[in-house]
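Undergrad: Predicted model, plus sequence, below.
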Amino acid sequence: MEACKNAPQPAPQLGVVGRAGSTESFQLSRWAPSAKAGEFVEHFWSVHWDLADGDTHDSTVITFPVVHLTHEWGTDGSRHGYPMPATLVHGVVDTVFRTTLQRSGSVVGARFHPGGFAARFGRDVSAYTGRVVPVDDELFGPAFTVDAERERAGRCLDDAIADHHREPDATYRSLRRLLDGIRDDHAVRRVEQLMERSPWSTRTTQRVFQRYVGVTPKWVLCRYRLQRAALDIETRSAIDLADLAVRHGWYDQAHFSHDFRTMLGCAPGEYANTYRA
């Protein structure tokens, strides 16, 4: 973890809006899970900020179809409606994740693989979609605590997730293969293409996505396309938005602009003027 703390941060970054211009506002680190936790967790991460009194930083993330488990503390009083410190479950954010950082604070989190939280804990993830809730006593037990120091907090979360007797089930393994494939293959843009790759019927695929991922296959495909389009806008010095829209699977620029504005609250051109590196 220490090496990851000191590594230079890539910028811009897929899903993190305006990362290139925010490197002085907060420190973001990522590191790999242990082998056993890694059956369910993609990576651990931490973020720390220490802002002058009265200063704020608005952070926006075009979220992935994943659940996060976080331990959070700081001098900013409350976050997500809960007093600090708190250990929280963040369901899939079906719009974009926005938060305003102020004063000083830290978060250590586990980003689960899509479906990983459901497979590890046996819970229906759709119950968490669009919500942030405190960890309940049944998740790890009433004696579960997290150390208030970033590196030790990360180890606490890793140990707790790794301490299980639940093997990844066959549905989760098949879902992981399906989602990894559509994430990496940019040619998969329509639900019909996803269903052609699915090992299940259309109805069963929908049910699996609802329980394990918390959102629909259509939502997942649109989110991956939107993330890639936003990253293209940030990284290219000049870009034809009409070409970009078609290249990422929208019917035309008007449909792309509508989806982009609905999700991020601004037009693609405005986004380019604000965040282009």
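TA: Received, thanks.

Undergrad: contacts, neighbours, all on C-alpha from now
TA: Fine.

Undergrad: Residue 101: what secondary structure?
TA: For residue 101, the secondary-structure state derived from DSSP: H, G, I helix; E, B strand; the rest coil is strand.

Undergrad: neighbours of the nearest residue to it once chain neighbours are set aside, just the number please.
TA: Closest residue in space to residue 101, ignoring its immediate chain neighbours: residue 57 at 5.0 Å, by CA to CA, 6 or more residues apart in numbering. Residue neighbour count, defined by other CA atoms under 10 Å, stands at 15 for residue 57.

Undergrad: farthest residue from the center of the chain?
TA: Distance to the chain centre peaks in the chain at residue 53, reaching 29.0 Å (criterion: CA atoms, centre = their mean).

Undergrad: Against residue 23, how distant is that residue?
TA: 19 Å (CA to CA, to the nearest Å).

Undergrad: And for residue 173?
TA: As it turns out, when the distance is counted by CA to CA, residue 173 lies 36 Å from residue 23.

Undergrad: Give me the spatial nearest neighbour of residue 228, chain neighbours excluded.
TA: Take residue 228 and drop its neighbours on the chain: the residue closest to it by CA to CA, 6+ apart is residue 14, 7.0 Å away.

Undergrad: Tell me who's in contact with the one you found.
TA: Shown here is residue 14, whose contacts under the criterion CA atoms under 8 Å, 6 or more residues apart in numbering are 227-228, 231.

Undergrad: Next one for the comparison:
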Amino acid sequence: MPTNPNPNPSTSLGTKATPASSPPLPSLGIINFQQGGHKFQLCRYAPAEDVAFFVRHYWVVRWDLVGKEPYTQHVIPNPCVNLVVEPDRTAIFGPGKEKYGHHLEGQGSVFGVKFKPGGFYPFVKENVSSMLDNPLSIRDVFDTDPRSLEAQVFNHSDDRRNIRLVESMIRSKLPAQDEQVLVVNQIVDYIYGQPDITKVDAICEHFQMNIRTLQRLFDQYVGVSPKWVIKIARIQNAAETTDGNDTHNWAKLSMDLGYHDQSHFIKDFKSILGQTPEEYVLGKRVK
């Protein structure tokens, strides 16, 4: 369950973030974040300075539901590639197109690396869009056996030790810094910082970029279109707003997010979360 750029100052080991149950840590796409914090612990760590050009942060999720009901935590997709270390499922995953859930049962943990938007492309020099339905093996990218990495990570509960291990693996294949990664991050940060942006034309105008150039850049480096990033940023903003508020004015929220009508907002919300805003809020209350 990944997200957010540089949550802590970079150090050689990474700095521990506050647990998921603590209010200062933003949800960053994790649905019903405060509720989920009672089911699992989430920590995020900043990368070392030389790796930080490519990596947003490391993330670790731990849960202990022994004797309790299983829990599925849903996450809104984001424009980032994640390297996920999980027993028998370790791989590198491209951005998703709709919300996804992680089933938590018994006791366990997952270790992840969230690359910055565009930050993974320099490692492979292949369009990230090709990864949408085709996760990559860490063997093919980092010359590391996934089962061996899993054994090393899950034989230790020391996050800092595991960060050193994975960061060393990444550093061994560290590519030259690519200025286009900076451009991509400026654009994505702008989109997330301007929730009322509705059209790709506004991005082109702000960054003085041809629309086809922008689309090719995102296909190559990000893996999803700028139009999709605009949509997902608005829906994440809407979901986080509802999570922190028990009363909702959907007409006002849709206008604040730049929608011309409430029905369009509801349609987009449902296309990502599989529920209308009302259903989403009702589901929160009954859990």
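TA: Nice, I can see it. None of these values were measured; they are calculated from a predicted model.

Undergrad: now what about the TM-score between them?
TA: Once superposed, the chains reach a TM-score of 0.87 (TM-score structural alignment, normalised by the length of structure 1), with 265 aligned residues with a CA RMSD of 2.3 Å.

Undergrad: sorry, back to before: map the residue nearest to residue 101 of structure 1 across to structure 2 for me.
TA: Taking TM-score structural alignment as the criterion, the aligned counterpart of residue 57 of structure 1 in structure 2 is residue 71.

Undergrad: Which residue numbers in structure 1 does the lengthiest helix in structure 2 align to?
TA: With DSSP state H setting the assignment, residue counts place helix 226-243 as the longest helix in structure 2. Using TM-score structural alignment, helix 226-243 of structure 2 corresponds to residues 217-234 of structure 1.

Undergrad: Under the alignment, what does the residue nearest to residue 228 of structure 1 map to in structure 2?
TA: In structure 2, the residue equivalent to residue 14 of structure 1 is residue 28, according to TM-score structural alignment.

Undergrad: Could you measure from that match over to residue 239 of structure 2?
TA: As for residue 28 of structure 2, its distance to residue 239 of structure 2 is 10 Å (criterion: CA to CA).

Undergrad: Same question for residue 189 of structure 2.
TA: Per CA to CA, residue 189 of structure 2 is found 18 Å from residue 239 of structure 2.

Undergrad: ok, the two, which is more surrounded?
TA: Each of residue 189 of structure 2 and residue 239 had its neighbours counted (other CA under 10 Å), and the higher figure belongs to residue 239 (22 against 13).

Undergrad: The residue nearest to residue 36 of structure 1 when sequence neighbours are not counted: how many residues sit nearby?
TA: Take residue 36 of structure 1 and drop its neighbours on the chain: the residue closest to it by CA to CA, 6+ apart is residue 162, 5.1 Å away. The burial metric for residue 162 of structure 1, expressed as a neighbour count using other CA under 10 Å, is 20.

Undergrad: Surely residue 162 of structure 1 is in contact with residue 41?
TA: No: because the distance of 9.5 Å does not satisfy CA atoms under 8 Å, residue 162 of structure 1 is recorded as not touching residue 41.

Undergrad: Pull out the buried residues from stretch 243-254 of structure 1.
TA: By neighbour count, and taking 16 or more other CA atoms under 10 Å as the criterion, the buried residues in stretch 243-254 of structure 1 are 244-245, 248-250, 253.

Undergrad: Tell me the span between the first and last residue of it.
TA: Criterion CA to CA; first-to-last residue distance in stretch 243-254 of structure 1 is 12 Å.

Undergrad: Same question for stretch 181-198 of structure 1.
TA: Here stretch 181-198 of structure 1 reaches across 10 Å from its first residue to its last, counting by CA to CA.

Undergrad: Stretch 230-248 of structure 1 too?
TA: Span of stretch 230-248 of structure 1 from end to end, CA to CA: 10 Å.

Undergrad: ok, now stretch 182-194 of structure 1?
TA: Between the start and the finish of stretch 182-194 of structure 1 there is a gap of 7 Å, counting by CA to CA.

Undergrad: so how far is that stretch from its chain's centroid?
TA: Between the mean C-alpha location of stretch 182-194 of structure 1 and the chain-wide mean there is a distance of 19 Å, by CA atoms, centre = their mean, to the nearest Å.

Undergrad: what residue of structure 2 takes the place of residue 110 of structure 1?
TA: The pairwise alignment with structure 2 assigns residue 110 of structure 1 to residue 113, based on TM-score structural alignment.

Undergrad: The residue nearest to residue 36 of structure 1 pairs with which position in structure 2?
TA: Residue 162 of structure 1 maps onto residue 171 in structure 2, by TM-score structural alignment.

Undergrad: From residue 14 of structure 2, how far off is that match?
TA: If you go by CA to CA, the gap between residue 171 of structure 2 and residue 14 of structure 2 works out to 14 Å.

Undergrad: And for residue 64 of structure 2?
TA: Look at residue 64 of structure 2 and residue 14 of structure 2: by CA to CA, they are 24 Å apart.

Undergrad: Looking at the two, which one has more neighbours?
TA: Looking at residue 64 of structure 2 and residue 14 with other CA under 10 Å, you find the greater number of neighbours at residue 14, namely 22 against 16.

Undergrad: for the more buried one, what are its contacts?
TA: Contact partners of residue 14 of structure 2, counting by CA under 8 Å, 6+ apart, are 45-48, 160, 163.

Undergrad: so which of the residues you listed comes closest to residue 152 of structure 2?
TA: Each of those was scored against residue 152 of structure 2 by CA to CA, and residue 163 proved nearest at 11.3 Å.

Undergrad: And the closest one, which helix or strand is it part of?
TA: Secondary-structure assignment from DSSP states H and E places residue 163 of structure 2 in helix 159-171.

Undergrad: so where do the helices sit in structure 1?
TA: Listed in chain order, the helices of structure 1 (DSSP H) span residues 2-6, 116-121, 137-140, 150-162, 170-184, 191-197, 202-208, 217-235, 241-247, 253-264, 268-275.
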